[in-house]
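Visitor: take this sequence and fold it.
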Amino acid sequence: MKSDIDVDTDVAVIGAGPAGAMAAALLVRCGLKVQVLERSHFPRFSIGESLLPQCMHYLDDAGLLTAVEAGGFQPKNGAVFTRRDHEAVIDFRDKFTDGWGTTYQVERADFDQRLIEAAAAQGARVAFGVTVTSFRPDPQRPSLTYIDESGQETTLTAGFVLDASGYGRVLARLLGLGRDPRLETRMALFAHVEEQIREPTFDRDKILIGVHPDDDSLWYWLIPFAHGRASVGVVGSMQALSAGGGDSERRWQQLIDAEPRFSKLLRGARTTRPVASLQGYSADVSRLHGPGYALLGNAGEFLDPVFSSGVTIALRSAHQAAPLVARQLRGDTIDWHNEFERPLRQGIETFRAFVEAWYDGRLPSIIFHDAHPATIKRMISSVLAGYAWDTANPFVSGAQRRLTTLAELCGHTQAVPGENP
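Guide: This next block holds a predicted model:
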């Protein structure tokens, strides 16, 4: 990869994760000079390991899919939900929206490196170990200051700046764009394991999502990787995940042991990464764009890990922003609110409706109901496969209302905050 930094470039991209790699690849295909600035060194660990099929379209469009397919990642075609020995299966290949029905479960260190290397091979410049410390918005020539690992401070000027810094949320922090997230603050405990699963009924091509048998607010993920490895996590309130004292590993193991399906599958599993925690991960901003800049993926908003929407939103945001940046630099006037922020947030709001319905019990009542018309199941499968922008799907165009109605038909009786009876 080209490591020298172009301090006068067409587009500067902060962050070399999936959104940054996607944006860089698309922009160099438009004939633009692109400089990516990344604080860490790759490969580096990240969570967000279960992709959705909608991602495949974006990766293909940016010329990144071949690099992903060469990675030998674990295929994924759906999700299995388990609660007190009751299982429900969502197959992404059987869905309402046309498009990809399969994808991958990925170890992000390898996945992210493959993406940014592929973007660099297309012509993007990438610099690692540099930290952006200030930013000056400007509709024509925004600029930023960064410090390299030797402590040298440099100013970079660009025609446009895209923030793909993920949880670092560089521009939101520097410009004071953050606002309180609308989702409740939660915590995750997670680890990588050598899982040694031999049970013939276990479907490695699907993520396994479990619900604690005694506390519906706690849920689990088991993401199978290739070669007998897996990511295993537990999500709940900070109070619930801190209960019982002890260190993170002990609490993680106690929670795994409490869920019958997970306990059985992971008997004999060995952790290969120490149990880690992440809390307060949900984030939102007052706006996703400004003079000479736009925010991509987690740098703008992150919801919740339950339906693996993070990478999909990241790739979607880059896929949507890149052609607008190219047009603006050619002299077109771009309505960033109506051409970028508004349509992007429409899909995010669909995912948010599903996340809220998961935690208030409506969605579990739907998923674990034994008899669904095939058409409705296919509509829900489409959203869970990442097609949250397909407004022809009634569970996209009217997600909150239709989830409430369907949940009531499935026997859910608890009132939903903010909803009229």
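Visitor: can we go C-alpha only for contacts and neighbour counts from here?
Guide: Will do.
Visitor: nearest residue to residue 25 other than its sequence neighbours?
Guide: Closest residue in space to residue 25, ignoring its immediate chain neighbours: residue 119 at 4.6 Å, by Cα to Cα, 6 or more residues apart in numbering.
Visitor: could you find the closest non-adjacent residue to residue 334?
Guide: residue 328 (6.2 Å).
Visitor: any idea how far the one you found lies from residue 125?
Guide: 21 Å (Cα to Cα, to the nearest Å).
Visitor: if you count surrounding residues, which of these two has more?
Guide: Taking neighbours as other Cα atoms under 10 Å, residue 328 and residue 125 compare with residue 125 leading, 24 against 18.
Visitor: and the strands in the stretch 301-421 of the chain?
Guide: Per DSSP state E, counting those that start in this stretch, the stretch 301-421 of the chain carries no strands over any range.
Visitor: now the helices for it?
Guide: 310-329, 336, 342-359, 362-367, 374-384, 394-397, 399-409 (DSSP state H, counting those that start in this stretch).
Visitor: quick one more, to check against the first:
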Amino acid sequence: MYDVVIIGAGPSGSTAAAFCHNAGLKVRIVEKSTMPKFVIGESLLANCNNILEEAGLLEVIENHGFQYKNGAAFSWRDEYTYFDFLDKSSVGAGTTFQVQRAEFDKLLVDEVIKKGVEVSFNTEVVDAKFSDECATLIIKDENENKKELKAKFILDASGYGRVLPRILNLEKPSILPVRTAYFTHIEDNITEPLYDRNKILITTHPTMRDVWFWLIPFSNGRCSIGVVGEKDRINPDDLTSEITLKTHVYKAPMLKRLLNNASWDMEVKTLNGYSKDVKALYGKRFALLGNATEFLDPVFSSGVTIALYSSKLASKCLIKTLKNEDVDWEKEYKDELMLGVNAFRTYVNGWYDGAFQDVIYTKNKNIKIKRMISSILAGYAWDRQNPFVVKSDEKLKTLAAFC
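Guide: Predicted structure coming up:
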């Protein structure tokens, strides 16, 4: 019997495996597919580096040659502004990376394999049962052979697969509107001398402020480009994904200038209704991590940060549980995780209703407040010393009115 079986070999699964293995637990990961695989969520936040370092996984990422990232830039029509993650109010890393997720995810899982964690690829979880004695997963390999896998605890890091939420009927609709993302990778051929490849560029649509673009540069001269909005807003005529993305990209003045010579050499993909929620984050012998819990929106690149932070919190609670130490999962996992998730939710909602955009694009920036906002954008959404975290709704409303 394993101490813990982890469903999914993405960033949250690999990071949880590292934390648990480092604590001496017997760990196994089961992954439905193989690595590498194409995934978006490519712009990390600075707080990711702290968690990866604590798990013993940062060095392999630092040595790979990913695109250095030190902040986030924003553009709307002819306006441009940016936040430097080194200039923030929270203590911790101020830089990170922009990564091709296929490479990033594989590096992490390969590293935990090197540490001694057992990983089974092409292995699907088809059912789960929980008792007082153990948890039992029914798994199926690539040859359709089924068998039981027993563990003292299960961590679900299955991402959009949401294995345990489906099996245990934990899914519930997100309160966020249904939005669609059209995205691809391109050879960007950017020659603009002032363009800063060290920052993600988030662009507001010139005529629809609830529609936005991401431009994430990689170290190999390519970039990830995407447009996000409600489908009826960005594709009312049901055009192809490629036409939809290109049409909107070239309406944005800065993107049109930057990508004038881009080579669109990959298929444009679509992700619809990506926001998710669950009824519970943990239960008898299980906990949910990352996108298997709740996914908000890609606008501030919070997905991987929430995934890694959830892995850190859940692993610490699990280690204490298996050592028969006192642990309060409600307080130490659910409440702590949701502090940051709810802070991010405030600014996601504020982005789409325009309040947070008003703050970002204002000409009259208070330096102290800007550093607090920079901390949140850098992934420090659990910093209880930051009033824009602990009183996010109140503070954003007041600040937006001032701006």
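Visitor: coming back round to it: can you redo the helices of the stretch 301-421 of structure 1 as CSV with distance to residue 203 of structure 1?
Guide: As requested, those are exported to CSV (distance: least, Cα to Cα, whole Å):
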stretch, distance to residue 203 of structure 1
helix 310-329, 23
helix 336, 43
helix 342-359, 23
helix 362-367, 18
helix 374-384, 17
helix 394-397, 27
helix 399-409, 27
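Visitor: for the closest residue to residue 265 of structure 1 other than its chain neighbours, what are its contacts?
Guide: Using Cα to Cα, 6+ apart and skipping residues adjacent in sequence, the residue nearest residue 265 of structure 1 is residue 197, 5.9 Å away. For residue 197 of structure 1, the contact set (Cα atoms under 8 Å, 6 or more residues apart in numbering) comprises 228, 265, 266.
Visitor: what about the residues you listed, which are in helices?
Guide: Using DSSP state H, the subset of those located in helices is residue 265.
Visitor: list the contacts for the most centrally placed residue in structure 2?
Guide: Centroid-nearest residue in structure 2, with Cα atoms, centre = their mean: residue 303, separated by 1.5 Å. By Cα under 8 Å, 6+ apart, the contact list for residue 303 of structure 2 reads 41, 290, 291, 295, 296, 297.
Visitor: now which residue in structure 1 aligns to it?
Guide: Using TM-score structural alignment, the partner of residue 303 of structure 2 in structure 1 is residue 310.
Visitor: one step back: can you redo the contacts of residue 303 of structure 2 as CSV with distance to residue 31 of structure 2 and neighbour count?
Guide: CSV is the format used below for the contacts of residue 303 of structure 2 (distance: Cα to Cα, whole Å; neighbours: other Cα atoms under 10 Å):
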residue, distance to residue 31 of structure 2, neighbour count
41, 19, 18
290, 15, 26
291, 15, 25
295, 20, 22
296, 24, 23
297, 24, 20
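Visitor: on that earlier part again, the residue nearest to residue 265 of structure 1 matches what in structure 2?
Guide: Checking TM-score structural alignment: residue 197 of structure 1 goes with residue 190.
Visitor: what's the spacing between its match and residue 256 of structure 2?
Guide: For residue 190 of structure 2, the distance to residue 256 of structure 2 - Cα to Cα - is 11 Å.
Visitor: go on, residue 109 of structure 2?
Guide: For residue 109 of structure 2, the distance to residue 256 of structure 2 - Cα to Cα - is 38 Å.
Visitor: more neighbours: which of the two?
Guide: residue 109 (25 against 15).
Visitor: assign residue 249 of structure 1 to helix, strand or coil.
Guide: helix (DSSP: H, G, I helix; E, B strand; the rest coil).
Visitor: and the gap between the spatially closest residue to it that is not a sequence neighbour and residue 191 of structure 1?
Guide: Using Cα to Cα, 6+ apart and skipping the chain neighbours, the partner closest in space to residue 249 of structure 1 is residue 275 (5.3 Å). Distance of residue 275 of structure 1 to residue 191 of structure 1, computed by Cα to Cα: 5 Å.
Visitor: same question for residue 235 of structure 1.
Guide: With Cα to Cα as the criterion, residue 235 of structure 1 and residue 191 of structure 1 are 12 Å apart.
Visitor: who's more crowded, those two?
Guide: Using other Cα under 10 Å, the more surrounded residue of residue 235 of structure 1 and residue 191 is residue 235, with 24 against 20.
Visitor: just give me the match in structure 2 for the more buried one.
Guide: Aligned partner of residue 235 of structure 1 by TM-score structural alignment: residue 228.
Visitor: do I have it right that its match meets residue 179?
Guide: Yes. Between residue 228 of structure 2 and residue 179 there is a contact at 6.8 Å, judged by Cα atoms under 8 Å.
Visitor: mind checking which helix or strand residue 125 of structure 2 is in?
Guide: Element membership for residue 125 of structure 2 (DSSP states H and E) is strand 124-130.
Visitor: what stretch of structure 1 does that strand fall on?
Guide: With TM-score structural alignment as the criterion, strand 124-130 of structure 2 aligns to 131-137.
Visitor: pull the distance from the matching stretch to the chain's centre.
Guide: Relative to its chain's centre, stretch 131-137 of structure 1 lies at 25 Å (Cα atoms, centre = their mean, to the nearest Å).
Visitor: and what of stretch 199-213 of structure 2?
Guide: 19 Å.
Visitor: same check on stretch 258-271 of structure 1?
Guide: 26 Å.
Visitor: what range in structure 2 does it sit on?
Guide: Going by TM-score structural alignment: stretch 258-271 of structure 1 matches residues 251-264.
Visitor: quick one: end-to-end length of that stretch, please.
Guide: End-to-end for stretch 251-264 of structure 2, by Cα to Cα: 16 Å.
Visitor: what comes up buried for that stretch?
Guide: 252, 253, 254, 255, 258, 259 (16 or more other Cα atoms under 10 Å).
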